[in-house]
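Q: any chance you could fold what I've pasted below:
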Amino acid sequence: MAGQAGRVDGPHPVVVIGAGPVGLAAAAHLHERGLPFTVLEAGPSAGAAVAEWGHVRLFSPWRYNIDHAARRLLEAAGWAAPDPETLPTGADLVEAYLRPLATLPQLAPHVRYDAPVTAIGRVGVDRVTTAGRENTPFVVRLATGQDVLASAVIDASGTWRTPNVLGATGLPAHGETDPQTAMLIEGALPDVLGADRDRFAGRHTVVVGAGHSAANTLLALAELAEQEPGTTITWGTRGGSIDRALGGGDADALPGRGALGTGIKLLVDSGRVQLVTGFAVHTVAAAGRHAELTAADGRILTADRIIAATGFRPDHTIAAELRLDLDPVLGCTRTLAPLIDPNEHSCGTVRPHGVDELTQPESGYFAVGMKSYGRAPTFLMATGYEQVRSITAAFAGDWTAAHDVQLDLPETGVCSATRGYAAMLDDAAARYGLAPDTPGQLISAALRHLPLAGTVAAATRAAAAELGLDPDVALQLAALAGDQFDTVDQDPAGDGRPRAELGLVTVSSGGGCCG
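A: Next up, the predicted model:
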């Protein structure tokens, strides 16, 4: 293997870690380039991690979720692509795309399941040794103790297994890892309305976090509360204000932060979600069947369940014997960091990038996909597909293609929370047994009532009475449809008062799919 990124040659395959969307896309590109490869998947099947959030609907339609090389392989085998404008769930992504891809004869013999990777090194040398390093094969060690030799490594293992902790300092809160306490803590995006329903129905849940995972979960819990008496919800945020979570309109540097604003604010303003701000978790303890969260200022929240919707972080432990130069803030490559900084970018404003931005001092090793972004929540699958296309072109020695990185990420369509939540609105209407056009009628009626009602909550109740809907169900639908109320002009009451004075939140069009 020669060069910093290096054309791969020799008897050993490129090892791809992870059989999720980006890992299998890498396999498809390697196949097209005629390069030998092995995919090592920790789970029992393709897309195992995606399947765990299969109930969640993506905010980007199918046309942005299918890799080009993967599409070519699938269509050659007679596969019919889903409607390109439909927004899939995670389960749809697995069943209609990832598993058919992984079972193609071009890929299937090269994919190994139940093969978690525990470490990566170089044959016969440690991290300190320099002489001959670039021409020494990688050794990829599995949990079984088996070593797999590789000419290069593409790490597409993601971050799903390494969520951020509850503790406000970035360290686990005191007691958070205690086994008895841990039993009361859920990870992000539990299936509140489906498989995990019994753990939350009729109970009090505290959701900790202020990102899109928290917003999704709050909306689902609010719907559960309408169906299951005694279900109560508290939303705990570290910040002293939820303005950043709700969005700041044109002044918001990250449009995705505002995408769920009006809907979440409606849940809080209608009293269906109790908001506790400035709650920096210091201690978590089990008290019988309940959990107690204590903030740094001494305040206490008691709950039956805690949902840690606190985001994710990369785990570079398996690469401890490799030479990595990571950005000290995000934990990605230093070159990539300014391009994806969540303080400056949404998922729709990230510049195209490939092999050059992802190259590490360790020649031939690349972290791609969600893991490549470190702690930045602005990743999109389409970005990962372009990453591995560029890297595999470099492995094949096609530097013209490797450097020709292109990405079509219009903020409307790929990163639109509006489209994603319109689909969620349709799902909720179906669960309530309502006609498909009921949400649209509700929104139209609420907008008519808004000038006199003054707030979205009051307008929604008036619209519910007009349409003969249960007011609580109407509020739930309005929460899901929240950003559609942004179509009202800047003087909705016609009395010179701006939206902010009426308790309305302006939301922006981008983001929403990245966290």
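Q: CA only for contacts and neighbour counts going forward, please
A: Will do.
Q: what packs against the host helix or strand of Glu75?
A: Element membership of Glu75 [criterion: DSSP states H and E] is helix 68-76. Packing partners of helix 68-76 (3 or more Cα pairs under 8 Å, 6 or more residues apart in numbering; DSSP states H and E): helix 21-32, helix 99-102.
Q: nearest to Ile185, of those?
A: Judged by Cα to Cα, the one of these that comes nearest to Ile185 is helix 21-32, at 28.0 Å.
Q: and the angle from the closest one to helix 68-76?
A: 70 degrees (axes from the mean of the first three to the mean of the last three Cα atoms, to 10 degrees).
Q: tell me which residues in helix 21-32 are buried?
A: Using 16 or more other Cα atoms under 10 Å as the burial criterion, the residues of helix 21-32 that qualify are 21-32.
Q: next SSE after that helix?
A: strand 37-40.
Q: ok now that next one, how far from the chain's centre?
A: 24 Å (Cα atoms, centre = their mean, to the nearest Å).
Q: stretch 179-193 too?
A: Worked out by Cα atoms, centre = their mean, stretch 179-193 lies 17 Å from the chain centre.
Q: for Ala102, give me its contacts.
A: 19, 24, 46, 108, 111 (Cα atoms under 8 Å, 6 or more residues apart in numbering).
Q: repeat that for 7 Å
A: Ala102 makes contact with 46, 108 under the criterion Cα atoms under 7 Å, 6 or more residues apart in numbering.
Q: equivalent analysis for Gly240, please.
A: With Cα under 7 Å, 6+ apart, Gly240 has these contacts: 277-278.
Q: tell me which residues are up against stretch 154-173.
A: Applying Cα under 7 Å, 6+ apart, the external contacts of stretch 154-173 come out as 15-18, 22-23, 49, 280-284, 308, 310-315, 365-371.
Q: let's see 6 Å
A: 16-18, 23, 280-283, 310-314, 366-371 (Cα atoms under 6 Å, 6 or more residues apart in numbering).
Q: what is the neighbour count of the residue nearest to Arg305 when sequence neighbours are not counted?
A: Closest residue in space to Arg305, ignoring its immediate chain neighbours: Thr205 at 4.8 Å, by Cα to Cα, 6 or more residues apart in numbering. By other Cα atoms under 10 Å, the residues close to Thr205 number 24.
Q: could you also give me the structure for this second sequence? I'd like to compare it with the first:
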Amino acid sequence: MTLLDLTPRAADADRLSTLPVAIIGAGPIGLAAAANLVERGIDFIVFEAGAEVAASVRSWGHTRLFSPWKHLVDPASRRLLEEQGWELPDPERAPSGTELVEKYVAPLAEVDEIASRVRLGVEVIGVTREGMDRTRTRSRAATPFAVRIRTADGQVEDVPARAVIDASGTYLSPNSLSSSGLELLGMAEIADAVTTALPDVLGRDRATFAGRHTTVVGAGHSAANTLLALAELARQEPGTTVTWLIRNAKAVRVSSSADDELADRARLGSRVDKAVADGRIAVLDGFEIIRGRRTPAGVELVGHRHGEVVAHATEVVVNATGFRPNLDILREIRLDLDEIVEAPRRLAPLIDPNVHSCGTVEPHGFRELAHPEQGFFVVGMKSYGRAPTFLLATGYEQVRSVTAWLAGDTASASNVELVLPATGVCSTDAGNGGGCC
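A: As a prediction, the model looks like this:
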């Protein structure tokens, strides 16, 4: 493979300097990239598929993050906000997703320098180079990107850009319920009985679960949060029952060490263990799902367990099996991805969930995030591919380094530093959910 040239070329800057940087996603990481570009004096445009900024975070807004406020605010964003009189909430307190949006992300999006450049209800459906597919090489680095978008009214257009930062996340791309990774056989038949990860069990989605049998599939922190909410709902609503279905032999994926600096996460595993021991959560382990099917009483998940084909009857299924990056929109971009976790190849060894927890990931920046497509970067949760070990603080340092490189400040871009909380294990199975904030 040809070595990647990470030095900005004068010819590129001359031709592309009048175009904005395109940012995909107006979540915490995408808006942090915008704030860093504001400080660098580089024009940009942010595309957000949702009707509001941080649409994915709002979806799980009832869930409390593990990290306290002191780890959740991007430094450049904080400087912009403080110029408007904003104050950091209690640094030692961990907010809910809704609080993160209302007290930080939404105010950041309202800063004039950012608000004027955010386009809501605009879905990015493809990225390429103008007039080039991925096979053409001549003058490629000097050719603008073309970001193909679809607006809420269905109009499709190509928007030119000097560089692209994909901060679209993975929440909208859940892993399959099937142990094979392919779409579950029979999924269309049972789709109306399957919910995404982190439903609002005790609030918005209460009626879906009250008085019914719910099976949560997955062994990470998303599953644990949902299990605890369902156990509480079962205490309040007669007839509510909960099953925890996992692929592995033991339900210990959410356990954290006693010295985990993120206290809420450290307690999560023990709380689930207690609920299991008390009989409030039934555990079905070693279950490899191969098919779903409709029954008169609800649905069945059919799979292999201990060498036999078995069927598990339930009424509602929560898919908490984790997430994967949506790479379909990048088919015409030259990517260099690790073949296992689908993260940038240089980054993958640093985030391998079999080795690293959230807090043991080494500082990394533009070099580890770069692809053969010069000027294109995937950042944030999506940069971690299928690894569930992401922290917002990590993403903020990623975009600081990337935007410094885009500004031609290679020294600053190369000087990556990151102070993370001491942590226990987030998850040791990238296919079974998990993740950190």
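Q: TM-score for the pair, please.
A: The TM-score (TM-score structural alignment, normalised by the length of structure 2) is 0.90; 413 aligned residues with a Cα RMSD of 2.2 Å.
Q: pretty sure the residue nearest to Arg305 of structure 1 sits in a strand.
A: Yes. Under DSSP: H, G, I helix; E, B strand; the rest coil, Thr205 of structure 1 falls within a strand.
Q: map it across to structure 2 for me.
A: In structure 2, Thr205 of structure 1 lines up with Thr214, judged by TM-score structural alignment.
Q: quick one on the thing from earlier: the next helix-or-strand element following the helix holding Glu75 of structure 1: average distance to aligned residues in structure 2?
A: Proceeding N to C from helix 68-76 of structure 1, the next assigned helix or strand is helix 90-93, under DSSP H and E. Comparison of helix 90-93 of structure 1 with structure 2 after fitting gives an average deviation of 0.4 Å (mean Cα distance after the TM-score superposition for structure 1).
Q: give the aligned range of stretch 279-286 of structure 2 in structure 1.
A: Mapped onto structure 1 using TM-score structural alignment, stretch 279-286 of structure 2 covers residues 271-278.
Q: wait, the match of Thr205 of structure 1 touches Val242, no?
A: Yes. Applying Cα atoms under 6 Å, one finds Thr214 of structure 2 in contact with Val242, separated by 5.1 Å.
Q: Ala32 of structure 2 matches what in structure 1?
A: When structure 1 is aligned by TM-score structural alignment, Ala32 of structure 2 is paired with Ala25.
Q: what separation is there between its match and His31 of structure 1?
A: Separation of Ala25 of structure 1 from His31 of structure 1 (Cα to Cα, to the nearest Å) stands at 10 Å.
Q: wait, doesn't Ala413 of structure 2 sit right on Ala407?
A: No. Here Ala413 of structure 2 does not reach Ala407: they are 9.2 Å apart, not a contact under Cα under 6 Å.
Q: so those two - more neighbours on which side?
A: Neighbour totals were compared for Ala413 of structure 2 and Ala407, and Ala413 leads with 23 against 17 (other Cα under 10 Å).
Q: next one: the aligned partner of that one in structure 1 from Trp53 of structure 1, what distance?
A: Aligned by TM-score structural alignment, Ala413 of structure 2 pairs with Ala402 of structure 1. As defined by Cα to Cα, Ala402 of structure 1 lies at a distance of 33 Å from Trp53 of structure 1.
Q: can you lay out the helices and strands packed on helix 68-76 of structure 1 as JSON lines showing distance to Ala295 of structure 1?
A: Formatted as JSON lines, those follow (distance: least, Cα to Cα, whole Å):
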{"stretch": "helix 21-32", "distance to Ala295 of structure 1": "38"}
{"stretch": "helix 99-102", "distance to Ala295 of structure 1": "44"}
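Q: which residues in the stretch 351-500 of structure 1 form strands?
A: For the stretch 351-500 of structure 1, the strands defined by DSSP state E, counting those that start in this stretch cover 365-367.
Q: and the helices in it?
A: 355-358, 381-395, 399-403, 411-414, 417-431, 438-453, 456-467, 471-480 (DSSP state H, counting those that start in this stretch).
Q: now the ones you listed as a markdown table including distance to Ala91 of structure 1?
A: Converted to a markdown table, the helices of the stretch 351-500 of structure 1 look like this (distance: least, Cα to Cα, whole Å):
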| stretch | distance to Ala91 of structure 1 |
| --- | --- |
| helix 355-358 | 30 |
| helix 381-395 | 15 |
| helix 399-403 | 32 |
| helix 411-414 | 19 |
| helix 417-431 | 15 |
| helix 438-453 | 25 |
| helix 456-467 | 32 |
| helix 471-480 | 21 |
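Q: out of the ones you listed, the one nearest Ala195 of structure 1 is which?
A: Ala195 of structure 1 lies closest to helix 417-431 among the helices of the stretch 351-500 of structure 1, at 15.0 Å (Cα to Cα).
Q: report the buried residues of that closest one.
A: Those would be 417-426, 428-429, for helix 417-431 of structure 1 by 16+ other Cα under 10 Å.
Q: cool, stretch 134-150 of structure 2 as well?
A: So stretch 134-150 of structure 2, judged by 16+ other Cα under 10 Å, has buried residues 140-150.
Q: for these, give me JSON lines that also has distance to Val310 of structure 2 and secondary structure.
A: Below are those laid out as JSON lines (distance: Cα to Cα, whole Å; DSSP: H, G, I helix; E, B strand; the rest coil):
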{"residue": "Arg140", "distance to Val310 of structure 2": "54", "secondary structure": "coil"}
{"residue": "Ala141", "distance to Val310 of structure 2": "54", "secondary structure": "coil"}
{"residue": "Ala142", "distance to Val310 of structure 2": "57", "secondary structure": "coil"}
{"residue": "Thr143", "distance to Val310 of structure 2": "56", "secondary structure": "coil"}
{"residue": "Pro144", "distance to Val310 of structure 2": "54", "secondary structure": "coil"}
{"residue": "Phe145", "distance to Val310 of structure 2": "51", "secondary structure": "strand"}
{"residue": "Ala146", "distance to Val310 of structure 2": "50", "secondary structure": "strand"}
{"residue": "Val147", "distance to Val310 of structure 2": "47", "secondary structure": "strand"}
{"residue": "Arg148", "distance to Val310 of structure 2": "46", "secondary structure": "strand"}
{"residue": "Ile149", "distance to Val310 of structure 2": "45", "secondary structure": "strand"}
{"residue": "Arg150", "distance to Val310 of structure 2": "44", "secondary structure": "strand"}
